[in-house]
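Q: Sequence and predicted structure below; questions after.
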Amino acid sequence: MPRNTMSFSVESGFADDSKFDDDGRVKRTGTLTTASAHIITAVIGSGVLSLAWATAQLGWIAGPVALMAFSIITWFTSILLADCYRSPDPVTGRRNYTYMEVVRTNLGGRKFQLCGLAQYGNLVGITIGYTITTAISMVAIKRSNCFHKNHIRDGCHTSNNFFIILFGFIQIFFSQLQNFHKLWFLSIVAAVMSFGYASIGLALSIVQIAGGAHPKTSLTGVPVGKNLTSMDKMWNTFSALGDIAFAYAFSTVLVEIQDTLKSSPPENKVMKRATFIGISVSTIFYTLCGILGYSAFGNNAPGNLLTGFGFYEPFWLVDMANVFIVVHLVGAYQVFCQPFYGFVESWSKKKWPESTFITKEYLIDVPYCGIFNVNLFRLVWRTLYVIFTTVIAMIFPNFNDVVGLLGAASFWPLTVFFPIEMYIAQTKIPKFSFTWIWMQILSCVCLIISLLAAAGSIHGLIKRLDTLKPFKSES
């Protein structure tokens, strides 16, 4: 039902005011706990276990500094974004339901179009990357059991295709959940899973160190030598920055998460606390995984401690960690899909408001589960989207390089540029004032870092094109 119609009904007494928010929508029930869980789910992906490799490329000085710098920058810009959810006043103003609505309200015009291109392109890339990553973790379980049974370190290779398709079937089911309000339980479970596998990775690194492993490490990372040219060192350094930038590029879903919160206390205050909790917890795990993983494996740190088989035993613990990764990414896939789903469905309803295929909701009573809303357009469109990401994941088994490029390219506009520009516009910060100048300097520095990271990802993608084998992904 359109916003104006619903609001009129509430104001006229045709509905119970206590069941609706100030915008006429059903009262939101999100809390600090659910918002924090959503954020942790969005931030901590399986990429946390690749940070040992990133630290190895950067070294003991630049590695931890980069992790902390990205964390602080992301937290700062997320705080700015929280104040832009309502406009023009951050507490009593009109709600903006999506990231793009915030951009349109505060900046409008061409910047709004560029935001849409960056945001939704990034979200599609992430979901394809998660499909591949989940399949690799599923295969890793099978491989670790093979290693344990046959006592070998090579071989036991398995096609990823079956597991990519299996993940697709799972997502078709979960994709029918309407929005973030229906995802709170999935995000909490996924957040617990992220703690689980990150903790296992940390514990195994500590055991490796305690066992007397003394791998070579360096203040500047993997040294240039016989197996690494100075050019390769440079590209690897840029790629490492891209990995870290992508790990923190989750701003695209922050507004949608904030839109789930109860209106009292004010959403921006709760969201700032949730952001601090989410990013703090994530940064602790990121830093520990990076530092301890580098300490355990040194310059030979694998791309992923659990799927790259930096560890082989105890095999059951490695299996458990990979199960945690799979469960987590099932939830994370949906967290990143929801804004894109919402955009397409909202646009379709405005374009064809008279179409019952698009607008009509059917109530279905599912035994022991309650009543679910089913919409035919939502059923068909979301299913087709999941099929699309599944097929692309099978065609381009090295799509992670493309996702790295999308992450590097989107970090600056979505995490830094737009939040800063929107905050400046909403609070009317004078041009060339001290605050305006240092915010612009921060934005320019992040732009340069994103461009370098994108260059590293492009270089890695070009190197892998020669070995591309569609539908023949194998781990």
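A: All right, it came through fine. Numbers count the residues shown, from 1 in each chain.
Q: Only C-alpha atoms from now on, for both contacts and neighbour counts.
A: Will do.
Q: quick one: the strands in the stretch 51-200 of the chain?
A: Ranges of strands in the stretch 51-200 of the chain, per DSSP state E, counting those that start in this stretch, are 86-87, 94-95.
Q: Please work out which of those is packed deepest.
A: strand 86-87 (a mean of 20; mean count of other C-alpha atoms under 10 Å).
Q: elements contacting that strand?
A: strand 94-95 (3 or more C-alpha pairs under 8 Å, 6 or more residues apart in numbering; DSSP states H and E).
Q: Same question for stretch 214-228: list its buried residues.
A: Buried residues in stretch 214-228, counted by 16 or more other C-alpha atoms under 10 Å: 217-218, 221-223.
Q: Oh, that last question was meant for stretch 320-337, not what I typed.
A: 321-337.
Q: Distance of the residue nearest to residue 172 when sequence neighbours are not counted relative to residue 168?
A: Among residues not flanking residue 172 along the chain, residue 383 sits closest, at 5.4 Å (C-alpha to C-alpha, 6 or more residues apart in numbering). Distance, residue 383 to residue 168, by C-alpha to C-alpha, to the nearest Å: 9 Å.
Q: between the two, which one's more packed in?
A: Neighbour count, other C-alpha atoms under 10 Å: between residue 383 and residue 168, residue 168 has more, with 22 against 19.
Q: Was I right to think the more buried one contacts residue 391?
A: No: look at residue 168 against residue 391 with C-alpha atoms under 8 Å: they stay out of range, at 9.2 Å.
Q: Name the residues that touch stretch 126-133?
A: Residues from elsewhere that reach stretch 126-133, judged by C-alpha atoms under 8 Å, 6 or more residues apart in numbering: 46, 164, 167-168, 329, 333, 336-337, 389-390, 392-393, 397, 399-400, 403.
Q: oh sorry, the question was meant for stretch 172-191
A: Stretch 172-191 is contacted from outside by 28-30, 34, 37-38, 40-41, 44, 256-257, 260, 327-332, 334-335, 338, 342, 374, 378-379, 382-383, 386, using C-alpha under 8 Å, 6+ apart.
Q: cool, and stretch 321-338?
A: With C-alpha under 8 Å, 6+ apart, stretch 321-338 has contacts from 38, 41-42, 45-46, 123-124, 126-127, 130, 134, 137-138, 140-141, 167, 170-171, 174-175, 179-180, 183, 186-187, 189-191, 193-194, 196-198, 200-201, 253, 306-307.
Q: Included below, for side-by-side comparison, is a second structure:
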Amino acid sequence: MKAQALWDTSTSSCGDENLGRAENGNAAAADQFNKRNHALNHIPTSKQLDDDGKTRRRGTVWTASAHVITAVIGSGVLSLAWSVAQMGWVVGPTVLLLFALVTYYTALLLTDCYRYPDPVSGKRNYTYMDAVQANLGPRQVFICGLIQYSNLLGTAIGYTITATISMVAIKRSDCFHADGDSAPCRESNFIYMVFFGIVQVILSQIPNFDRIWWLSIVAAIMSFSYSTIGLGLGLGKASEGDHSHGTLTGVEVGDHSLGFATRAQKIWDVCNALGNIAFAYSFSMILIEIQDTLKAPPAENKTMKRATLIGILTTTIFYMSVGCVGYAAFGDAAPGNLLTGFGFYNPYWLVDFANACIVVHLVGAYQVYTQPLFAFVEDSMSRKFPKSNFIHKELEMNLPLGGPLHINLFRLVWRTSFVTFTTLVSLMVPFFNDVLGLIGACAFWPLTVYFPVQMYIMQQSIQRWSSTWLALQTLNTVCFFVSLAAAVGSIAGILTDLKHYTPFKS
């Protein structure tokens, strides 16, 4: 329509000539006319453009802070009470704080990598992978992409499991309310997981990431809602004086037949808890994208550093509150998913609402995390097979109550296959804490620590074996072993769970 308006308002002889050619089938002439007329009538001023020729960015420290908080606070908050319970009142909150400090520090390093080679006036990097490409080269960007997209796949699986657990929790909550706490309210997760998969198959056909902005807004509102309800219910439960409020060292080690954890189980669960906390703090992979929304001056890295401080500080206060209050509420018996603990089935309607918020949140979050992966595969295939009708042709269907719906066969097959795969894997390993721990472990060291540290060293030309280089590499090494331990603990937990799990049953 914009092109048609330009053609209709043109009075130049050159324009008329080009228009006539266009009507005779000369598309190239029409395109040339369109561009010329647009340039003559819509010349942007310097105040409307940034230094890269794009429309001037308008983001501020407050919008960036909101993006950080929205990105960080998610379903990972539900596992924090269990994570603190594995380590106790001393180590648990300390580890939460240490993860916050490491995430904040490496985020500061990453903010200086938005521009290259100079962090203030250099060329912009629009994505995390662009920053890796500019600073570390093509080999490292391949590794980064492999890790990043594998993490997106894992997150899709984790979100499918979490949403299913919440749907089952609603059904069980209603059952307990109707039949009493002693009722055998057992539910298979199969039907709920299939239902979630069907919903994602439909939503996955949305072709572009920018068309799901409304899902992000709804998901953010739901995230704050269920987290706040969990905190409120935890405060109410913790105020009761007829149960343990936790211990200094966490879950006790003793005779397994008496209900205590074995020493090996304690070690694996502590490692798994590290992965769960790492998952809760993961946001570095989208930091560059957030920074790309900021206006200048002041310099984007300065604004982003302030936004990161506000975001991480707010998130940490919230995480410490939920984790510690949840541990005080349940003691060493803190559930893996805060809202599915038995003690929270009253008031059942509030628990149902909170779990419904989780489901709605994860319906949107699944798309937010998978759309970049969809786009990457489709763009790669489009470049590799430029003449394939299967990949490029769009079929149009007219909906009875809506406009035309454009369906691409490759998009339909590929995205449906992806959702089917994540659903099947989720059915095989529906273990909340272990899966979240594994995802967090696999993403924390490379994306939150390694690449930001290496890019900072390269950009700042830090000399090898200097005190700064040694300090950064020490941080890098320590975080690598933390991630390794978390991954091993999560895998051990999954293997243990598989021994007692029958697929398609509760």
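A: Happy to help now that I have it. Not measured: the values here are computed from a predicted model.
Q: follow-up on the earlier one: just the ones in helices from the contacts of stretch 321-338 of structure 1, please.
A: 38, 41-42, 123-124, 126-127, 130, 134, 137-138, 140-141, 167, 170-171, 174, 186-187, 189-191, 193-194, 196-198, 200-201 (DSSP state H).
Q: Quick check: residue 422 of structure 1 is in a helix.
A: Yes: assignment of residue 422 of structure 1 by DSSP: H, G, I helix; E, B strand; the rest coil places it within a helix.
Q: which residues does the counterpart of it in structure 2 contact?
A: Aligning on TM-score structural alignment places residue 422 of structure 1 opposite residue 455 in structure 2. By C-alpha under 8 Å, 6+ apart, the contact list for residue 455 of structure 2 reads 110, 113, 132, 135-136.
Q: any idea how far the residue positioned nearest the centre of structure 2 is from residue 192 of structure 2?
A: Centroid-nearest residue in structure 2, with C-alpha atoms, centre = their mean: residue 369, separated by 5.6 Å. Separation of residue 369 of structure 2 from residue 192 of structure 2 (C-alpha to C-alpha): 21 Å.
Q: got it, and residue 471 of structure 2?
A: 48 Å.
Q: Looking at these two, which is more packed in?
A: residue 192 (19 against 12).
Q: what does the more buried one align to in structure 1?
A: Using TM-score structural alignment, the partner of residue 192 of structure 2 in structure 1 is residue 163.
Q: One more: residue 75 of structure 2?
A: Under the alignment by TM-score structural alignment, residue 75 of structure 2 pairs with residue 46 in structure 1.
Q: In terms of helices and strands, where is the nearest residue to its match once chain neighbours are set aside?
A: Counting by C-alpha to C-alpha, 6+ apart, residue 46 of structure 1 lies nearest to residue 325, which is 6.2 Å off, once chain neighbours are set aside. Using DSSP states H and E, residue 325 of structure 1 maps to helix 315-351.
Q: Kindly report the same for residue 14 of structure 1.
A: Element membership of residue 14 of structure 1, judged by DSSP H and E, is empty: it is in no helix or strand.
Q: returning to that earlier point: look up the counterpart of the helix holding residue 325 of structure 1 in structure 2, residue range please.
A: Taking TM-score structural alignment, helix 315-351 of structure 1 hits residues 348-384 over in structure 2.
Q: after superposition, how close is that stretch to structure 1?
A: Between stretch 348-384 of structure 2 and the corresponding residues of structure 1, superposition yields a mean separation of 1.7 Å, by mean C-alpha distance after the TM-score superposition for structure 1.
Q: need the helices for the stretch 1-150 of structure 1, in chain order.
A: Using DSSP state H, counting those that start in this stretch, the helices of the stretch 1-150 of structure 1 run over residues 3-11, 32-43, 51-82, 99-106, 109-150.
Q: Take those helices and lay them out in a markdown table including distance to residue 239 of structure 1 and mean neighbour count.
A: What follows is the helices of the stretch 1-150 of structure 1, written out as a markdown table (distance: least, C-alpha to C-alpha, whole Å; neighbours: other C-alpha atoms under 10 Å):
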| stretch | distance to residue 239 of structure 1 | mean neighbour count |
| --- | --- | --- |
| helix 3-11 | 45 | 14 |
| helix 32-43 | 19 | 25 |
| helix 51-82 | 8 | 22 |
| helix 99-106 | 27 | 22 |
| helix 109-150 | 16 | 20 |
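Q: could I get these as a markdown table with distance to residue 434 of structure 1?
A: Shown next, in a markdown table, are those (distance: least, C-alpha to C-alpha, whole Å):
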| stretch | distance to residue 434 of structure 1 |
| --- | --- |
| helix 3-11 | 41 |
| helix 32-43 | 32 |
| helix 51-82 | 17 |
| helix 99-106 | 21 |
| helix 109-150 | 24 |
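Q: The ones you listed: which one's closest to residue 209 of structure 1?
A: helix 51-82 (13.7 Å; C-alpha to C-alpha).
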